[in-house]
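*Asks:* could you look at this predicted model? Sequence included:
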Amino acid sequence: MKQMRAFDGPTASSAGAGTEDADGSRLVGSDRVLAVLKELARYPDGVKLEELTRVIGSPKPTVHRALGALRRAGFADQDAHGRYVLGDEFLRMAFAHHEARPEHVRIRPVLEALAHRFGEAVHYAVLDGREVVYRAKVDPPTGAVRLTSTVGGRNPAHATGVGKLLLAHHLDGLEAVEAWIGATPLVRRTPRTLCTAEDLDRDLQATRDRGYAVDDQENEDGVNCVALAVYATSPGAPSGAVSISALAYRTPLRVLVEAVGEIRDLLGPLAGPHR
C-alpha cells in the first residue's frame, strides 16, 4: 500500500533531550525512569541498552536500573535479541484507558460512519497549546493511498482544520491571536499555511461565521479537510473537533464543504446545541 509522508508531524524529543528537566537540572530517580519509558516508545522494534544509554545521556548502570524497575512493573520487556521494548502491561493499560474514555466511546462509531461515507480518513483531535493532538482516527475502508497520521500524533494548530476550529472558540479578535502567537513565529508547513496574525484572525472569524473550518492544503500538500466542533462532554464548549482529511485529487475541498450539513447529521447530538 502506498503511503503519504507522515502528516502528523511527530514532535518526539530528539536524541539526548531526555537528560534534563524543564529547569535544566539533571534527571534523577523517578524522572529518569519516566524518561526511559518515554524513550522506549520511540522504538517499536526495540532498542539496545547501549543506544538507550546514549540517547538518555545517563550512565549505563543507571539506565539499566531504570529498565529493571520498568520490567518489574511490566512496563518494559526484553526480546530474544536483547532489545528493550514497551511491556505488554503498559500497552494493556494504555489501550484500556483510551478505549474507556467517555468521549472515545461516543465518538468512535461516528468516525466509522464518516469514514465509510466519504472514503477518507477521519480524525478526532483536541487542542494542546499551539498544537492539536489526535485522540482517535479511522481509516477509509478502501483506497490505495492512506494518510499516515496516528493516534497521539501532533500538528500545529494554526495549520490544521481541527486546530483552527478549536482556536476560533478560544481566540476572539486580533489582539487575542497576537497574544497566542507571542514571540514564536508560526511554522510554515506549506506555501498555503497562514503564518501572520492578521491572516489567521480573518480565517478564525470566517470559521466562527460559517460554523466549520477548512484546511486547504495548509498542513500538507495534496491534503485538505473540513472540521466541525464536537460537544462530547459539555454543551457549552467543544471537547474537540472532528475532521475529514482527504486527498485533494480524490475528494476536492468543495465536495467536503458541500457535505457539511450531512456531516452534522452524522455527528448527531455530538454536533452540539447549534446544529
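*Replies:* Happy to help now that I have it.

*Asks:* only C-alpha atoms from now on, for both contacts and neighbour counts.
*Replies:* Will do.

*Asks:* helix or strand next in line after the helix or strand encompassing V126, which one?
*Replies:* Per DSSP states H and E, V126 falls inside strand 121-128. Proceeding C-terminally, strand 121-128 gives way to strand 131-138 as the next helix or strand, assigned by DSSP H and E.

*Asks:* contacts for that next one, please.
*Replies:* 104, 108, 111-112, 115, 121-127, 150-158, 162-163 (Cα atoms under 8 Å, 6 or more residues apart in numbering).

*Asks:* from the residues you listed, list the buried ones, please.
*Replies:* 104, 108, 111-112, 115, 121-127, 150, 153-158, 162-163 (16 or more other Cα atoms under 10 Å).

*Asks:* surely A115 meets A121?
*Replies:* Yes: under the contact definition of Cα atoms under 8 Å, A115 touches A121, with a separation of 5.9 Å.

*Asks:* which neighbours do these two share?
*Replies:* Shared contacts of A115 and A121, defined by Cα under 8 Å, 6+ apart, comprise V138, D139, P140, I244.

*Asks:* number of residues surrounding the first one?
*Replies:* A count of neighbours around V138, defined by other Cα atoms under 10 Å, yields 22.

*Asks:* take this one as well and set it beside the first:
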Amino acid sequence: MKHTQTFEGSTDLGADGSTGADSSRLVGSDRVLAVLKELARYPDGVGLEELTRVIGSPKPTVHRALGALRRAGLADQDARGRYVLGDEFLRMAFAHHEARPEHVRIRPALEALAHRFGETSRYAVLDGREVVYRAKVDPPTGAVRLTSTVGGRNPAHTTGVGKLLLAQQLDTLADVEAWIGSTPLVRRTPRTLCTAAALHGELRITRERGYGLDDQENETGVNCLSLPVYATSPTIPSGALSISALAYRTPLETLVGALDEIRAVLGPLSEPHR
C-alpha cells in the first residue's frame, strides 16, 4: 500500500530556493522528514523511483532529501543501492526508548504476564485522540500479530488502554463531546463505540471498576484488559498496561477473573499512592 506524505499548505523549494506554484508539495524540512518516515516502512530497503512515487515529489528533490539524511547518518544505501534507515537513526531511537524510566520499570511485568497468559502484553500512553505504545512483549509461542508496534498508535476510544486513560480525564458527557469535537470517531469494528453518549457511558463504568476493556472494538477477534500504571507519579497514571488476547483462546472473562493475579504481577505500579 502506498502512503503519500502531504502537508497541507506547504510549498516545495526549487533548486534556487524559490517556491513552486503547487501548494500541495513539501517544503525542504517537511520533505526530509517525510522521506525519513517513509524509509521506516521498508526494512528491506526501497529504490529511489518507488520512494519518489510514494512521496509525491520530484526525483531530484527526494534525492536531495536522501542526501541530507545520509550525511546525518539517518539513512544509508545497501549493496543493492536501495535506501534504508541509517545506523545513527537506529542508535538514537533505541537509546531514547531504553532510557525512558517507565519502559524500564514496566518491562519485567510485561514479560511475566506474556509468559503467564501466553498472550501479548503492552504498555501505552495517551497522546490526544490516540494511544502510543511504548513497550510490547510477545509470548514465547502462539503470539497473534497485532496492529500495534512499539511507537505505533491506535485510536484511544477503540482500545482498553485508551478508554482507561480517557476515563481519568473526561468526567462528563460535555467533556467527551468537547474531546470528540467536529471529527467523528473512527469505527474499527462493528463493536467500536462511536458516539459521545456510548463512550461516556463506557468511561463512567471504567472509572468505577478501575480497569479498561476492549471487547473486539479495535480488532475483530482480539480482546484486551488494561490496568493503570503509576510509574512517574504517585497519583496520576503515566500510562496503562494491557494484555491483548485472541478472544477464542483467552476470553475476556478469563482475563477479568485473573485481575488480582495481574495486579500482583504489576505490584506497586498498579496502585496510586496518596
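*Replies:* Cool, got the structure. A quick note: this is a predicted structure, and the numbers were derived from the prediction, not measured.

*Asks:* list the TM-score for the superposed pair.
*Replies:* The TM-score (TM-score structural alignment, normalised by the length of structure 2) is 0.89; 263 aligned residues with a Cα RMSD of 2.1 Å.

*Asks:* need the shared contacts of A115 and A121 of structure 1 in TSV with distance to A76 of structure 1, can you?
*Replies:* Converted to TSV, the shared contacts of A115 and A121 of structure 1 look like this (distance: Cα to Cα, whole Å):
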residue	distance to A76 of structure 1
V138	28
D139	29
P140	33
I244	36
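
*Asks:* quick one: which of those is most hemmed in?
*Replies:* Greatest neighbour count in those, by other Cα under 10 Å, goes to I244: 26 neighbours.

*Asks:* spatially nearest residue to it (excluding sequence neighbours)?
*Replies:* V122 (4.6 Å; Cα to Cα, 6 or more residues apart in numbering).

*Asks:* would you confirm that that neighbour contacts L111?
*Replies:* Yes: here V122 of structure 1 reaches L111: they are 5.9 Å apart, a contact under Cα under 8 Å.

*Asks:* what residues does K2 of structure 2 make contact with?
*Replies:* Counting by Cα under 8 Å, 6+ apart, K2 of structure 2 touches V54.

*Asks:* tell me the secondary structure for it?
*Replies:* Assigned by DSSP: H, G, I helix; E, B strand; the rest coil, the conformation of K2 of structure 2 is coil.

*Asks:* now it: how far from V137 of structure 2?
*Replies:* Applying Cα to Cα, to the nearest Å, the value for K2 of structure 2 to V137 of structure 2 is 29 Å.

*Asks:* could you find the counterpart of S243 of structure 1 in structure 2?
*Replies:* Matched by TM-score structural alignment, S243 of structure 1 corresponds to S242 in structure 2.

*Asks:* and the strands in the stretch 101-250 of structure 1, which stretches?
*Replies:* For the stretch 101-250 of structure 1, the strands defined by DSSP state E, counting those that start in this stretch cover 121-128, 131-138, 145-146, 154-156, 213-220, 223-230, 240-247.

*Asks:* which residues in structure 2 form helices?
*Replies:* Here structure 2 has its helices, by DSSP state H, at 28-39, 48-55, 59-71, 87-99, 101-117, 160-166, 173-180, 196-209, 252-257, 259-266.

*Asks:* and the fourth one, which residues are buried?
*Replies:* In other words, helix 87-99 of structure 2. F89, H97.

*Asks:* next up, the contacts around the closest residue to H63 of structure 2 other than its chain neighbours.
*Replies:* With sequence-adjacent residues excluded and distances taken as Cα to Cα, 6+ apart, H63 of structure 2 is closest to L48, at 7.3 Å. Neighbouring residues of L48 of structure 2 by Cα under 8 Å, 6+ apart: K59, V62, H63, R82, Y83.

*Asks:* same question for A271 of structure 1.
*Replies:* A271 of structure 1 neighbours (Cα under 8 Å, 6+ apart): L228, A229, V230, Y231, R264.

*Asks:* how close does it get to V85 of structure 1?
*Replies:* According to Cα to Cα, A271 of structure 1 stands 40 Å off from V85 of structure 1.

*Asks:* ok, residues contacting stretch 177-190 of structure 2?
*Replies:* Applying Cα under 8 Å, 6+ apart, the set of residues contacting stretch 177-190 of structure 2 is P155, H157, T158, L193, C194, T195, A196, Q216, E217, N218, E219, T220.

*Asks:* can you give me the end-to-end distance of it?
*Replies:* Stretch 177-190 of structure 2 has an end-to-end distance of 21 Å (Cα to Cα).

*Asks:* stretch 63-83 of structure 1 too?
*Replies:* Start and end residues of stretch 63-83 of structure 1 are separated by 14 Å (Cα to Cα).

*Asks:* try stretch 47-67 of structure 1
*Replies:* One end of stretch 47-67 of structure 1 sits 12 Å from the other (Cα to Cα).

*Asks:* how far away from the center of its chain is it?
*Replies:* Once both centres are worked out by Cα atoms, centre = their mean, to the nearest Å, stretch 47-67 of structure 1 turns out to sit 28 Å from its chain's centre.

*Asks:* equivalent range in structure 2 for it?
*Replies:* Mapped onto structure 2 using TM-score structural alignment, stretch 47-67 of structure 1 spans residues 46-66.

*Asks:* mind listing what's buried in that stretch?
*Replies:* Within stretch 46-66 of structure 2, the residues that qualify as buried are 46, 48, 51-52, 54-57, 59, 61-63, 65-66, counting by 16+ other Cα under 10 Å.

*Asks:* including distance to R91 of structure 2, could the residues you listed go into a markdown table?
*Replies:* Formatted as a markdown table, these follow (distance: Cα to Cα, whole Å):
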| residue | distance to R91 of structure 2 |
| --- | --- |
| V46 | 21 |
| L48 | 24 |
| L51 | 23 |
| T52 | 26 |
| V54 | 26 |
| I55 | 25 |
| G56 | 29 |
| S57 | 28 |
| K59 | 28 |
| T61 | 26 |
| V62 | 24 |
| H63 | 23 |
| A65 | 20 |
| L66 | 18 |
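
*Asks:* nearest to L33 of structure 2 among those residues?
*Replies:* Nearest to L33 of structure 2, judged by Cα to Cα, of the buried residues of stretch 46-66 of structure 2 is A65 at 8.5 Å.

*Asks:* now do the contacts for the closest one.
*Replies:* Counting by Cα under 8 Å, 6+ apart, A65 of structure 2 makes contact with G28, R31, V32, V35.
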